[in-house]
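Colleague: requesting a structural model of the entry that follows:
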Amino acid sequence: MLVAAAVCPCPPLLVPEVAAGAAPELDAARAACTDALGVLAASRPDRLIVVGPAEQSGRGPFPQGAPGSFRGFGVDLDVRLGGGERNSMEPERELPPSLAVAAWLLERTGWSDAPVEGLGVGEPLAADRCFQAGEGIAGRAGRVALLVMGDGSACRTLKAPGYLDERAAPFDAALARALGAADVTALKALDAELAYELKVSGRAPWQVLAGAAEGAGLAGALLYEDAPYGVGYLVAAWS
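Modeller: The predicted structure is shown next:
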């Protein structure tokens, strides 16, 4: 069953080497992510599942040790999910950017508390399939923790990637309330079409979380909420 969850944003700019001179602008977000991962460690999970948005090539499961890279962002930096090396003869698939950021966060906090797996989910994934995936994840072990990666709307300001949309701030505010209260019902009710129009990347991962948390009785805390680049970044911890 699900015993804890952390929700973190997934911009590659969260990695200081990628952000370069702009790195201090996300120091507060990084600190909040560290606190959220501390909640996961304190829950003593048997297994940690990392869920994040992915394009077609980055979907599906990723084993512990799966490689990721920030070379596509001009930085000579490699990561592995959960650290260590893969013990497999199968060809390695590279992590999508959201899971590479998660791998960096786990390495940064020295994660060694439980085996780690990754799951990339597509933005178009229907809500009911997200819920089903979450239910399946919750049943994977006696004590399961989730690290859920995703960004809010990308339309908060004129300079945002999606330009300014007046619906963006209310969407992110409602999302912040839901994540802060561990409100599974509110997450299940997220409007997929509106999320798409607002260029939200985390809708499907958050609804996977909702499916996994159904009936778990977790309490939530919102640790960070801001839109420094016109994109909604939120950090929350459930336990």
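Colleague: hey, let's count contacts and neighbours off CA atoms from now on
Modeller: Will do.
Colleague: now the helices for this structure?
Modeller: Shown for the chain, the helices assigned by DSSP state H span residues 16-19, 27-42, 97-108, 127-138, 168-180, 184-188, 192-197, 203-213.
Colleague: here's the other one to compare against:
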Amino acid sequence: MLAAAAVCPCPPLLVPDVAAGAAAELDGLRTACSDAVAVLAAARPDRLLVIGPAGPEEQGPYPSGAAGSFRGFGVDRAVRLGAGDGSARELPPSLAVAAWLLEHTDFTAAPVEGLGIDTALPSGRCAALGRESAAGAERLALLVMGDGSACRTLKAPGYLDDRAADFDAGAARALGAADTEALLAVDERTARELKAAGRAPWQVLAGAGEGAGLAGALLYDDAPYGVGYSVAVWS
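Modeller: The predicted structure is shown next:
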């Protein structure tokens, strides 16, 4: 059963070593993410599953102890997802950011595993994966990584798209209200066109949260660098 969930964006710039001189610009976002992880710890879960967007070759499970780094972003900073023997596969960037966040907040409340979600995974399969993950009597917590649109400004990675602000506002409302139906209704094509990598992980969360009776709260909603970032908790 789903006991709690936290939703955080996953830009590598969340890691101060990567952001370097611009690190202070995302201090508010880091604080909100830390607060969200604290909610997961307070729920006393039996297991924490971290999910985040991944490419086709990066999708699938990552055992406790799986390692990642930010060398691809010019920083020799290694991270590890929980304690364990790990695996030969390196964490995708979204899960590496999650691993840093868990280390940064000293999360030790439960065993941690990772799951890379293909950004092209259809909505129905996302929901089914969420339901499967939350099945059973154990108290499951989810840390859901994923960004909104990347098209909020002219300088955004995806350039300006007039649909982006409304898309992000709708996603933020649904995440903040723990509205599983609204999340499952997020259009795959629109999300892809707006480069919203969080769509599939959010819909996995929606499947896991069906019938759980959790209340939501939105802790952060902004678009620094033209990318929609939302932080929310379900508890």
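Colleague: next, the TM-score between them, please.
Modeller: Laid over one another, the chains give 0.98 as their TM-score (TM-score structural alignment, normalised by the length of the second structure), with 235 aligned residues with a Cα RMSD of 0.9 Å.
Colleague: sorry, back to before: nearest to Leu77 of the first structure, of the helices of the first structure?
Modeller: Closest to Leu77 of the first structure of these, according to Cα to Cα: helix 16-19, at 8.2 Å.
Colleague: average offset between that closest one and the second structure?
Modeller: Its aligned residues in the second structure lie a mean 0.3 Å from helix 16-19 of the first structure after superposition (mean Cα distance after the TM-score superposition for the first structure).
Colleague: count of neighbours near Ser153 of the first structure?
Modeller: A count of neighbours around Ser153 of the first structure, defined by other Cα atoms under 10 Å, yields 30.
Colleague: correct me if wrong: it contacts Arg167.
Modeller: No: using Cα atoms under 8 Å, Ser153 of the first structure is not in contact with Arg167; the gap is 9.1 Å.
Colleague: spell out which residues are contacts of both of the two.
Modeller: Counting by Cα atoms under 8 Å, 6 or more residues apart in numbering, the shared contacts of Ser153 of the first structure and Arg167 are Leu198.
Colleague: pull the contacting residues for the most centrally placed residue in the second structure.
Modeller: Nearest to the geometric centre of the second structure sits Met145, at 0.8 Å (Cα atoms, centre = their mean). Contact analysis of Met145 of the second structure by Cα under 8 Å, 6+ apart lists 7-10, 50-53, 94-95, 98, 198, 201.
Colleague: if we go to 10 Å?
Modeller: 6-11, 50-53, 94-95, 97-98, 116, 197-198, 201-202, 230-231 (Cα atoms under 10 Å, 6 or more residues apart in numbering).
Colleague: Pro224 of the second structure now?
Modeller: Applying Cα under 10 Å, 6+ apart, one finds that Pro224 of the second structure lies in contact with Glu25, Leu26, Leu29, Arg152, Thr153, Ala156.
Colleague: trace it over to the first structure, please.
Modeller: Per TM-score structural alignment, the equivalent position to Pro224 of the second structure in the first structure is Pro228.
Colleague: pretty sure Arg44 of the second structure sits against Leu2.
Modeller: No: counting by Cα atoms under 10 Å, Arg44 of the second structure stays clear of Leu2, with 11.5 Å between them.
Colleague: give me the common contacts of these two.
Modeller: Overlap of the contact sets of Arg44 of the second structure and Leu2 (by Cα under 10 Å, 6+ apart) consists of Arg139, Leu140, Ala141.
Colleague: JSON lines please, covering those and showing neighbour count and distance to Ala212 of the second structure.
Modeller: Converted to JSON lines, these look like this (neighbours: other Cα atoms under 10 Å; distance: Cα to Cα, whole Å):
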{"residue": "Arg139", "neighbour count": "17", "distance to Ala212 of the second structure": "11"}
{"residue": "Leu140", "neighbour count": "24", "distance to Ala212 of the second structure": "11"}
{"residue": "Ala141", "neighbour count": "30", "distance to Ala212 of the second structure": "12"}
